[in-house]
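In: Below are the sequence and a predicted model for it; my questions follow.
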Amino acid sequence: MTRTLILTRHAKSAWDSNSPSDHARPLNKRGRRSAKALGEWLRQHNHIPDQILSSSSQRTRETQALMGFEAPASFSERLYHASSEILFQALREAEHQSVLLVTHNPGIAAFAHAIVAAPPDHVRFDDYPTGATLVVQFDIDSWSQLSWSSGRAVDFIVPRELLGEELPA
């Protein structure tokens, strides 16, 4: 059996907001457009999660909500700025076949690099910018069988591509 991970860094957040903390910082206008575009792109490519694991921050909650999936979602404080090891443990506890994991850098970039056998050929994979989304498949029957460097990168996209913006060279 195959398990699928959709690994999304939250969309662009508003640094100029009056939020009382980093945890409460919302998405900005571009971030909201990006999250919607990511959801549409995932649906077009038939990457549909049946479980969502998200950091408890405002920007990750907004990102996953605007992506528009109806899968059950859980929001965890432990995923807020989590290390790659914590992300690995959280995924090993997942219960459904296709999981959307929405969290933050630098942990998400480190996790993305460590979980795949070979990285996707994309100029932005290394820095994993806001909204970056990696789709990975694993040949395992249960998430508890997950191991490092075992995933096959299927797709990778950044919102700039979906919004028709130039990628940095």
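Out: Thanks, I have the structure now. Residues are numbered from 1 along each chain as shown.
In: use CA for all of it now, contacts and neighbours both
Out: Fine.
In: Quick one: the helices in the protein, in order.
Out: 29-44, 58-67, 84-92, 107-115, 159-162 (DSSP state H).
In: Go through these and name the closest to residue 141.
Out: Among the helices of the chain, the nearest to residue 141 by Cα to Cα is helix 84-92 (11.6 Å).
In: Can you tell me which of the helices of the chain is packed in deepest?
Out: helix 58-67 (a mean of 23; mean count of other Cα atoms under 10 Å).
In: Between helix 29-44 and it, find me the angle.
Out: Here helix 58-67 runs at 40 degrees with respect to helix 29-44, directions being taken by axes from the mean of the first three to the mean of the last three Cα atoms, to 10 degrees.
In: rewinding a little: pipe the helices of the chain into a markdown table and attach distance to residue 77 per row.
Out: Below are these laid out as a markdown table (distance: least, Cα to Cα, whole Å):
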| stretch | distance to residue 77 |
| --- | --- |
| helix 29-44 | 21 |
| helix 58-67 | 11 |
| helix 84-92 | 11 |
| helix 107-115 | 14 |
| helix 159-162 | 26 |
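In: Take this one as well and set it beside the first:
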Amino acid sequence: MKRLILMRHAKSDWSAGAGSDHDRPLNARGVAAAQALGDWLRAQDLLPDQVLSSSSKRTGQTFIGLGLADDTPTTFTRDLYLATHNDLLAALRQATGNVVLMLGHNPGISITAAQLVSTPPDHPKFNQYPTGATLVADFEIDHWRDADWGNAVARHFVVPRDL
């Protein structure tokens, strides 16, 4: 079995005056949400052994806010910045961990979540996939290369307002 934790970055600060969208940071609510999501992951014993993340400032800050183990293999790549659902699946198929946290952006993250699960979770915010939204999905596969659309089972879905 393989497990994916698919997370949209926490709330960003549109008023920060960042030079580019890629450099936009989290706002105070986003920082608090990232910490709450990290606490939730630990409470559920959902700790990744690999992290694949967009290289944007807000995904990096979300990751830091989660407070995960410093020795977790982590890749920050521009390839996941505003990546499409097909790009995200391609990156996931290259993963090596058993529990992979993937941090990214909408609309790619929400489309990926909707297409990966065989049945969507019963949550009113799933289709909107707001900032900080997190899906935990299990795949009955031995290798990530076998991950495909519709072959994951949703185990958890949470948004920061739930916490």
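Out: Received the coordinates, thanks. The shown structure was predicted, so the numbers you read here are calculated from the model rather than taken from an experiment.
In: TM between them?
Out: After superposition, the two chains reach a TM-score (TM-score structural alignment, normalised by the length of structure 2) of 0.98; 161 aligned residues with a Cα RMSD of 0.5 Å.
In: Nearest to residue 123 of structure 1, out of the helices of structure 1?
Out: Nearest of the helices of structure 1 (Cα to Cα): helix 159-162, 11.7 Å.
In: Pull the distance from that closest one to the chain's centre.
Out: Its chain's average C-alpha position is 15 Å from that of helix 159-162 of structure 1, according to Cα atoms, centre = their mean, to the nearest Å.
In: all strands for structure 1, in order.
Out: Ranges of strands within structure 1 are 3-9, 51-55, 73-76, 98-103, 116-118, 133-138, 151-157, based on DSSP state E.
In: The third one vs structure 2, average offset?
Out: Yep, that's strand 73-76 of structure 1 we're talking about. Superposing on structure 2 places strand 73-76 of structure 1 at an average distance of 0.7 Å from its equivalents, by mean Cα distance after the TM-score superposition for structure 1.
In: before we move on, the earlier item: so which of the strands of structure 1 is the most surrounded?
Out: Of those, the one with the most neighbours on average (mean count of other Cα under 10 Å) is strand 98-103, at a mean of 26.
In: just to revisit the earlier point, export the strands of structure 1 to CSV and tack on distance to residue 126 of structure 1?
Out: Below are the strands of structure 1 laid out as CSV (distance: least, Cα to Cα, whole Å):
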stretch, distance to residue 126 of structure 1
strand 3-9, 13
strand 51-55, 21
strand 73-76, 26
strand 98-103, 16
strand 116-118, 12
strand 133-138, 12
strand 151-157, 12
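In: quick one: which of those strands is nearest residue 124 of structure 1?
Out: Across the strands of structure 1 (criterion: Cα to Cα), the nearest stretch is strand 151-157, sitting at 8.7 Å.
In: For residue 68 of structure 1, give its distance to residue 61 of structure 1.
Out: Going from residue 68 of structure 1 to residue 61 of structure 1 by Cα to Cα, to the nearest Å gives 11 Å.
In: Check residue 2 of structure 1 too.
Out: Residue 2 of structure 1 is 27 Å from residue 61 of structure 1, by Cα to Cα.
In: now swap in residue 74 of structure 1 and tell me
Out: 10 Å.
In: between the two, what contacts are shared?
Out: With contacts defined as Cα atoms under 8 Å, 6 or more residues apart in numbering, the residues shared by residue 74 of structure 1 and residue 61 are residue 54.
In: Tell me, how many residues neighbour residue 45 of structure 2?
Out: Look at residue 45 of structure 2: counted by other Cα atoms under 10 Å, it has 9 neighbours.
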